[in-house]
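[1] I'll drop the sequence and a predicted model, then ask my questions.
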Amino acid sequence: MGFVESYAAVTGNVVPLGAQEWPARRVPVAGVDLLVRDVPGAAADLPPALFVHGLGGSSLNWTSLGLLLNDTVRGMAPDLPGFGRTPLAGAAGIEEQVDVLIELIERETDQPVHLFGNSMGGASSVALAARRPDLVASLTLISPALPHPRASATALWFAAVATPRLGRVVLERTRRLPFDRRFRASLAMVFGDPRSVSPELRAAYEAELRRRDTDPWGMQATVDGARSILRSYLAPPRRSLWVDAARVECPVLLIYGGKDRLVDARIRTKAQRSFRDARLLYIPQSGHVAQMEHPEQVERAFRQLIG
């Protein structure tokens, strides 16, 4: 019996993978009670995996993929400080995220983890794997926010958010827009084809965005994250994330979407050359969150990576 069927047998409901919430707990890390979700149904003796969301995301971005892999890895996904249900504690940049993730890994397991990162979480995962190769068994990067010479219109919006004084003005004006309009724009920003999103996943995504509007720390966390990404793009070559990429020792899976409006998929060739041992999965119809939009393809590619 597969996980979806067994889940239905226990609960009496058939809930699409992307709309299922994993059990959550609080873990004290770096001075904040980090909300961490654990993939249900995974055996305790499976190798550990850590799923890292992107700017403005949360642990819920990994629901589908984690459940598909619960026979292979024992996954956990945090809401990083300032996002999801974890309050902001200090700055919310790439380096600060790396510090939090290292402490979480060391607290939760004595084995290297299979590390998954999306967008800004991908940038943080690259920095972590370069700094602490002993903690990472494999690295799966989905639309990682690595420095890119070409800027999309959406990426320029994030650059505006990162600009001192201007960032808060942009976010304040955006928040004053009707929620339905913001919701449609958010769907269009992250999904290759918003029409393909199931009604259940759409409802879960909408509920999370409505809840996020009530977070007092949300705006500051978004500004901090956008500034950190911009700084990484402008860093001198010797301190670039591309240098970190070249230092990564573990096998790497790179995943890019042809309809990604935030990360230009044309960077994928450079990315594959930059890592020592990298495979590439290009999904022409996917947007910025392939783990949500095409989880089965990501699942198959990961199984091949570690097989």
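    On my side now, so go ahead.
[2] C-alpha only now, for contacts and for neighbours.
    Noted.
[3] any idea how far stretch 51-68 is from the middle of the chain?
    Distance, stretch centre to chain centre, for stretch 51-68: 6 Å (CA atoms, centre = their mean, to the nearest Å).
[4] one more: stretch 91-99?
    Centre to centre, stretch against its chain (CA atoms, centre = their mean), the figure for stretch 91-99 is 14 Å.
[5] now it: buried residues?
    Buried residues in stretch 91-99, defined by neighbour count with 16 or more other CA atoms under 10 Å: 91, 92, 93, 94, 96, 97, 98.
[6] got it, and stretch 268-284?
    Neighbour-count burial for stretch 268-284, counted by 16+ other CA under 10 Å, picks out 268, 271, 272, 274, 275, 278, 279, 280, 281, 283.
[7] who's in contact with it?
    242, 245-259, 301, 305 (CA atoms under 8 Å, 6 or more residues apart in numbering).
[8] what is the subsequent helix or strand relative to the helix or strand harbouring residue 210?
    Assigned by DSSP states H and E, residue 210 belongs to helix 199-212. Next along the chain after helix 199-212, taking DSSP H and E as the criterion, comes helix 218-234.
[9] A further structure is provided below for comparison with the first:
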Amino acid sequence: MAYPVVMIHGMWCTAASWKRVAGILAPRGYDCFAPSLLAHDDSTDQPLQVRRLGLRDYAADLERQIAARHYQKPPILIGHSMGGLLAQQLAARIKPLALVLLTPAAPRGINVLTPTVIAAFAPWMFSGLFWRNAHKPGFAHAQRFAFNGVPIDRHRALYESLVHESGRAAFEIGMWPLDFARAAAVDAAKVQCPVYIVSCGKDRLTPASVVRKLARRYPQATQRHYAERGHWVIDDEETEEMMHAICGWLRPFEQRVERAAQTS
């Protein structure tokens, strides 16, 4: 039986953002499931649907979708960007086989507002009541902050695949001291599975300095740093090498499950 993998996308993305990664994992025997976050399917009223949703809405819907699949083996969770934060929250609840965090957003308690992050979100942060609206970066802004590190001839197609994101979710991550609902909180002690964390030296949305602080919350974490890559590790020039390395890291944990099943 193939190992189930649940891939959780980040801000402005949809399930389609995982096409490259799924194309690498599926031939290696993984059962890939890439749900779109709540109200992230492309539609004419998508901005209206998503604007008032928050991290708790996303996490609850993801948990429901995973439960509905009735996996016979604990799934592997892979999260990118904001999806990395949601994956951490889910890992504290559903006990996955392993947790893979690709340039992940950090949970409550870690200051994420570095100069590059402030510059990335400035068009919305200073627009007034941004947490009540949906937002999508302009093309040039996405090129500078999200797609740096991806060949420029692919930027337009990547941009056309993006959807609007909830200002509330961005507020909960970046302005967590003001979020008394603690929507971005993660109980790291409840994440007991192996953890693999990827950071990148040219990441302007989840900078390596922030990701390193996150990694310190997980004593069991294996860290991989790419000095020359940007944020969009799910579909750049080194995606295939990265995913092959992750598969190699996963294999001993998968074998442990197989041996336990054989002796039970």
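    Sure, I can see it. None of these values were measured; they are calculated from a predicted model.
[10] before we move on, back to that, what about the contacts of stretch 268-284 of the first structure, which are in strands?
    252, 253, 254, 255, 256, 257 (DSSP state E).
[11] could you pull out the buried residues of the helix holding residue 210 of the first structure?
    Across helix 199-212 of the first structure, burial judged by 16+ other CA under 10 Å covers 201, 202, 204, 205, 206, 208, 209, 212.
[12] for stretch 29-40 of the second structure, same thing?
    Residues of stretch 29-40 of the second structure classed as buried: 30, 31, 32, 33, 34, 35, 36, 37, 38, 39, 40 (neighbour count, 16+ other CA under 10 Å).
[13] include distance to residue 78 of the second structure and secondary structure when you put these into TSV, please.
    Output for the buried residues of stretch 29-40 of the second structure, formatted as TSV (distance: CA to CA, whole Å; DSSP: H, G, I helix; E, B strand; the rest coil):
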residue	distance to residue 78 of the second structure	secondary structure
30	12	strand
31	13	strand
32	10	strand
33	10	strand
34	10	coil
35	12	coil
36	13	coil
37	14	coil
38	17	coil
39	20	coil
40	18	coil
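[14] contacts only, for residue 247 of the second structure.
    So residue 247 of the second structure contacts nothing (CA under 8 Å, 6+ apart).
[15] aligned counterpart of it in the first structure, please.
    Aligned by TM-score structural alignment, residue 247 of the second structure pairs with residue 303 of the first structure.
[16] any idea which element its match lies in?
    Going by DSSP H and E, residue 303 of the first structure is part of helix 295-306.
[17] mind listing what's buried along that helix?
    By 16+ other CA under 10 Å, the buried positions in helix 295-306 of the first structure come out as 295, 296, 297, 298, 299, 301, 302, 305.
[18] any chance of these in CSV with distance to residue 10 of the first structure as columns?
    Converted to CSV, the buried residues of helix 295-306 of the first structure look like this (distance: CA to CA, whole Å):
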residue, distance to residue 10 of the first structure
295, 23
296, 23
297, 27
298, 27
299, 24
301, 29
302, 28
305, 32
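[19] tell me the two of the residues you listed that are most distant?
    Greatest spatial distance in these: 295 and 305, 15.2 Å, computed using CA to CA.
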